[in-house]
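K.L.:
My questions are about this predicted structure, shown below with the sequence.
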Amino acid sequence: MSWIKVVPFEEATGKLRKLYERVTGPGNNVDNIMMVHSLRPHSMEGHMAMYKNVLHHSANTIPKWFLEVLGVWVSALNRCDYCVEHHFSGLQRLLADPDRGNAIRAAIEARTPQTAPLDPAQIAAMGYARKLTEAPAELTESDIEALHAAGWEDGEILEINQVCAYFSYANRTVLGLGCSTDGDILGLSPNNSDDPSDWGHR
């Protein structure tokens, strides 16, 4: 499941047990990306707080399905199959249009997001996400101006930036520790966006 020791749910005690109980899905399933933090529960707590607030918060204005598209795109660019599979499953559930979801994934896999069934503003966001992921030091104010020209407001640009930054963090957690999807239930997420403290996966 990973290259480092992981404490399973049934052996967890104290703070770790309480955190596991907060992030469980069906049958007390805990995603491996969370379990890989088990030797340092405080880092799991930080990870979940960031994930919940960046991707699953009711104050976001960008549709959650498109935030998931950005996550799948960044994860594909970072060659993180774990996050691609998890978040593509979540994207499909949120989008509720399998053909469109598959077409988006095909464009991502071909590294041609401009061919995806997305609107021009979303395609511009995909371009920003690529540059932020692959060449962040090359970003300039003109990249933000291009997002403005495409119709994004500053708060939305912040959402895009934070989702992309979060996924690069998550990808490196997974890739750097050998985290696999073995035993995971793909596509679950903390969907109670109105309560930042509700981390339960459904």
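P.N.:
Cool, got the structure.

K.L.:
Every contact and neighbour count from this point should use C-alpha atoms.
P.N.:
OK.

K.L.:
How many residues are close by Thr140?
P.N.:
Other residues near Thr140 come to 9 when the count uses other C-alpha atoms under 10 Å.

K.L.:
ugh, wrong one, Leu16
P.N.:
Residues within reach of Leu16, counting by other C-alpha under 10 Å, total 22.

K.L.:
Check it against this one:
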Amino acid sequence: MARVRDVAIDEVPTDVRPVYQRFADEYGPFLNQVKIFAHRPIALRHIMGMLLEMADNPILDKRHLEIAIVTVSAINRCDYCVAHHGPRLLDFGLSREVVDRILDEDCPGLDRLDRLVRDYAAQVTRDHNRVRDSQFDALRAHFTETQIVELTLRITLCTFFNKFNDVMMLEMEDEAAVFHQGAGNPAAGGANEPSDRG
């Protein structure tokens, strides 16, 4: 159970309801997240609305986007986000082992470009002040500047979601919980749950 109550769709202003409904229906099993964001309709409208708009107008390969998100979420030990985004890596043909070992330097199943994205996401998350020009140059060999901006935006936004979800103690939706129960990933094991919960 989350630390604050769920807000139902009929409690939000009518102009925000389409974003609430569409995010709940189309973005993935994130209903519990939407119910918490709905406490602040402005945030729901703009943050979830931005994610929906980016999904409608993709400029990044979704495989690379999900590799970045799972990497960041594993570093931040956000069970909720790994459980929601890990299955998307499976949809792109990667194995459960990739999800579980995404932070391993020699993670099997990742090609050179996958590792470049993974390593950039890890560097930005662990020590953003030490992203080197050489790493940026390597990205430029494969991505446009606009793509690099979006990749960086999504990496840093992911840390926001990781922290928000964990602090609010969002309950996993059933679909994500099934994936999480089979986890051997770095985020598994309840490491992000405070011992004084309850």
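P.N.:
Received, thanks. Small disclaimer: the values here were computed from a predicted structure and weren't measured.

K.L.:
got the contact list for the most centrally placed residue in the second structure?
P.N.:
Centroid-nearest residue in the second structure: Ile69, 4.4 Å away (criterion: C-alpha atoms, centre = their mean). With contacts defined as C-alpha atoms under 8 Å, 6 or more residues apart in numbering, Ile69 of the second structure is in contact with His85, Ala121, Arg154, Ile155, Cys158.

K.L.:
what do we get in the first structure for it?
P.N.:
Mapped onto the first structure by TM-score structural alignment, Ile69 of the second structure lines up with Gly71.

K.L.:
Ok, Thr156 of the second structure next?
P.N.:
With the correspondence set by TM-score structural alignment, Thr156 of the second structure lines up against Ala165 in the first structure.

K.L.:
Which secondary structure elements does whichever strand or helix holds its match sit against?
P.N.:
When elements are assigned from DSSP states H and E, Ala165 of the first structure belongs to helix 154-177. Helix 154-177 of the first structure is packed against helix 41-55, helix 64-77, helix 81-95, helix 120-134, helix 141-150, with contacts defined by 3 or more C-alpha pairs under 8 Å, 6 or more residues apart in numbering; DSSP states H and E.

K.L.:
Recalculate using a threshold of 6 Å.
P.N.:
Counting contacts by 3 or more C-alpha pairs under 6 Å, 6 or more residues apart in numbering; DSSP states H and E, there are no secondary-structure elements packed against helix 154-177 of the first structure.

K.L.:
how distant is that helix from the center of its chain?
P.N.:
Using C-alpha atoms, centre = their mean, to the nearest Å, the mean C-alpha position of helix 154-177 of the first structure is found 7 Å from that of the whole chain.

K.L.:
likewise stretch 109-119 of the second structure?
P.N.:
For stretch 109-119 of the second structure, the gap between its own C-alpha mean and the chain's C-alpha mean amounts to 17 Å (C-alpha atoms, centre = their mean).

K.L.:
Where does it end up in the first structure?
P.N.:
Stretch 109-119 of the second structure lines up with residues 117-127 of the first structure when matched by TM-score structural alignment.

K.L.:
Would you indicate which residues of the matching stretch are buried?
P.N.:
Going by neighbour count (16 or more other C-alpha atoms under 10 Å), the buried part of stretch 117-127 of the first structure is Leu118, Ala121, Gln122, Ile123, Ala124, Ala125, Met126, Gly127.

K.L.:
what about His46 of the second structure, distance to Phe179 of the second structure?
P.N.:
The span separating His46 of the second structure from Phe179 of the second structure equals 29 Å under the rule C-alpha to C-alpha, to the nearest Å.

K.L.:
repeat for Arg77 of the second structure
P.N.:
On the measure of C-alpha to C-alpha, Arg77 of the second structure and Phe179 of the second structure end up 15 Å apart.

K.L.:
Between the two, point out the one with more neighbours.
P.N.:
The residue with more neighbours, out of Arg77 of the second structure and Phe179, is Arg77; 24 against 16, by other C-alpha under 10 Å.

K.L.:
where's the more buried one relative to Asp10 of the second structure, distance?
P.N.:
Taking C-alpha to C-alpha as the criterion, Arg77 of the second structure is separated from Asp10 of the second structure by 33 Å.

K.L.:
can you check His39 of the second structure too?
P.N.:
Using C-alpha to C-alpha, one gets 12 Å for the distance from His39 of the second structure to Asp10 of the second structure.

K.L.:
Tell me which of those two has more neighbours.
P.N.:
Neighbour totals were compared for His39 of the second structure and Asp10, and His39 leads with 17 against 9 (other C-alpha under 10 Å).
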